[in-house]
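> Got a predicted structure plus its sequence, pasted below:
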Amino acid sequence: MGPIKEILAEAQFQEELSTSSQAKLVVVDFTASWCGPCQTIAPFYEQLSRKYPNAVFLKVDVDKCQETAVSQRVSVMPTFHFYRNRVKVDSIQGADPQKLEEKILKYYDEGTGENDVGVAGHMVALVYL
């Protein structure tokens, strides 16, 4: 299946948001099997999940997981939501690969947990005893 986790129930969706590291970006693709644009952007979404390994990528089929689609107020497919610390920080509608990657880049480096010591954008040498 790769690095994208398929969400099958609202409880699983909430659990993924809760257990993801506070620093990690969570990207959610709300999709449907009958949605042509959803199928078109799916391979690109898969590539992004490999390109940005410090983010969590989820896929929600709105027909299989209607409760989550309703609770997140999704009415257009594809819709992408971006979460940090369980809070939705942004969203986009439509199959626009450039916009999708721009949003990921915007939020990806905000506290990935990898470089949270020192000054942002600078490497810090740590001494291990």
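Yep, it's here.

> CA only for contacts and neighbour counts going forward, please
Fine.

> so which strand or helix has Asp90?
strand 87-93 (DSSP states H and E).

> in that strand, what's buried?
Buried residues in strand 87-93, counted by 16 or more other Cα atoms under 10 Å: Ile92, Gln93.

> I'd like the next helix or strand past it.
Downstream of strand 87-93 (by DSSP H and E), the next one is helix 97-108.

> In terms of secondary structure, what does that next one contact?
Judged by 3 or more Cα pairs under 8 Å, 6 or more residues apart in numbering; DSSP states H and E, helix 97-108 is in contact with helix 36-51, strand 87-93.

> Please produce a markdown table containing these, extended by distance to Val28.
Converted to a markdown table, the helices and strands packed on helix 97-108 look like this (distance: least, Cα to Cα, whole Å):
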| stretch | distance to Val28 |
| --- | --- |
| helix 36-51 | 10 |
| strand 87-93 | 9 |
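
> Now the residue nearest the centre of the chain: which helix or strand?
In the chain, the centroid-proximal residue (Cα atoms, centre = their mean) is Val27; its distance is 0.9 Å. Val27 belongs to strand 26-31 when assigned by DSSP H and E.

> take a look at this one as well, against the first:
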Amino acid sequence: MLKNDWLKGISGRVVATLRFEANHQQHGCVAGALTSNTGNEQGLCGLADDDDDDSFHANGNVQHILTIEAWEETLNLPGKIIIACFKASWCGPCKIIEPFYGDMSRKYSSYLFISVDVDDVPEISESFDIQATPTFYFFLDRHEIDKLVGSTKADLQKKLVAISELYI
């Protein structure tokens, strides 16, 4: 641990501790975690501390969709399997699965891995009636071929293997 700073509320009481860690700074992140006075801890850079492999912090080959136009252009790619992760920046399970999703984008490099933040492009998430994040959609030629709601690494891996067996 490199440094601790305390965030004080209006009353002057300590309400949270901001912890800066060396393992986060090596990735160019400015912070490690924010811990509230109730003991809840929230990572601030998306680095999954529970995984030993730090190499995937850069999100692999995942493309971030920021506009409806980019979404449409991506879905129109013929013959390409597209895996879309609907996520949110505030979602804890999304932060946990993000590094693994990045790893899978390198392992399955013939697929196109994209991420859509439900708050950045709400029109897209609303059109798919996203009720929980992360939610993964699998597309081929604009057709939905599978869907996974949740952030279990094993379930995502199984879906990718199954799709590989069926479509490649």
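Right, received. Where do you want to start? Treat the numbers as computed from the prediction; the structure is a model and nothing was measured.

> counterpart of the residue nearest to the centre of the first structure in the second structure?
Taking TM-score structural alignment, the alignment pairs Val27 of the first structure with Ile83 from the second structure.

> Equivalent analysis for Val76 of the first structure, please.
Matched to the second structure by TM-score structural alignment, Val76 of the first structure sits across from Ala132.

> Assess the claim that its match and Leu148 are in contact.
No - if you go by Cα atoms under 8 Å, Ala132 of the second structure and Leu148 don't touch, sitting 10.5 Å apart.

> ok so, going back, contacting residues for the residue nearest to the centre of the first structure?
Val27 of the first structure sits next to Ala55, Val56, Phe57, Leu58, Phe80, His81, Phe82, Tyr83, Ile104 when contact means Cα atoms under 8 Å, 6 or more residues apart in numbering.

> what's around whichever residue in the second structure pairs up with the last one, how many residues?
With TM-score structural alignment as the criterion, the equivalent of Ile104 of the first structure in the second structure is Leu160. Using other Cα atoms under 10 Å as the criterion, Leu160 of the second structure is surrounded by 18 other residues.

> What's the separation between Leu160 of the second structure and Lys8 of the second structure?
46 Å (Cα to Cα, to the nearest Å).

> Then Pro78 of the second structure?
54 Å.

> Equivalent analysis for Gln25 of the second structure, please.
24 Å.

> Same question for Phe100 of the second structure.
35 Å.

> Then Phe128 of the second structure?
Phe128 of the second structure is 41 Å from Lys8 of the second structure, by Cα to Cα.

> Ser125 of the second structure too?
Plainly put, Ser125 of the second structure is 36 Å away from Lys8 of the second structure if you go by Cα to Cα.

> So those two - more neighbours on which side?
Ser125 (18 against 12).

> That one contacts Phe86, correct?
Yes - Ser125 of the second structure is in contact with Phe86 according to Cα under 8 Å; the separation is 7.2 Å.

> Between those two, which contacts overlap?
Val116, Val118.

> Now for the aligned partner of Val56 of the first structure in the second structure: which residues touch it?
Under the alignment by TM-score structural alignment, Val56 of the first structure pairs with Leu112 in the second structure. Applying Cα under 8 Å, 6+ apart, we find Leu112 of the second structure in contact with Val62, Gln63, Lys80, Ile81, Ile82, Ile83, Ser105.

> Please apply the same query to Glu144 of the second structure.
Neighbours of Glu144 of the second structure in contact, by Cα under 8 Å, 6+ apart: Tyr137, Phe138.

> Just tell me what it corresponds to in the first structure.
In the first structure, the residue paired with Glu144 of the second structure is Lys88, using TM-score structural alignment.

> and what of Glu69 of the second structure?
Under the alignment defined by TM-score structural alignment, Glu69 of the second structure corresponds to Ala11 in the first structure.

> I'd like the distance between Pro122 of the second structure and Leu75 of the second structure.
Remark: distance between Pro122 of the second structure and Leu75 of the second structure (Cα to Cα) = 17 Å.
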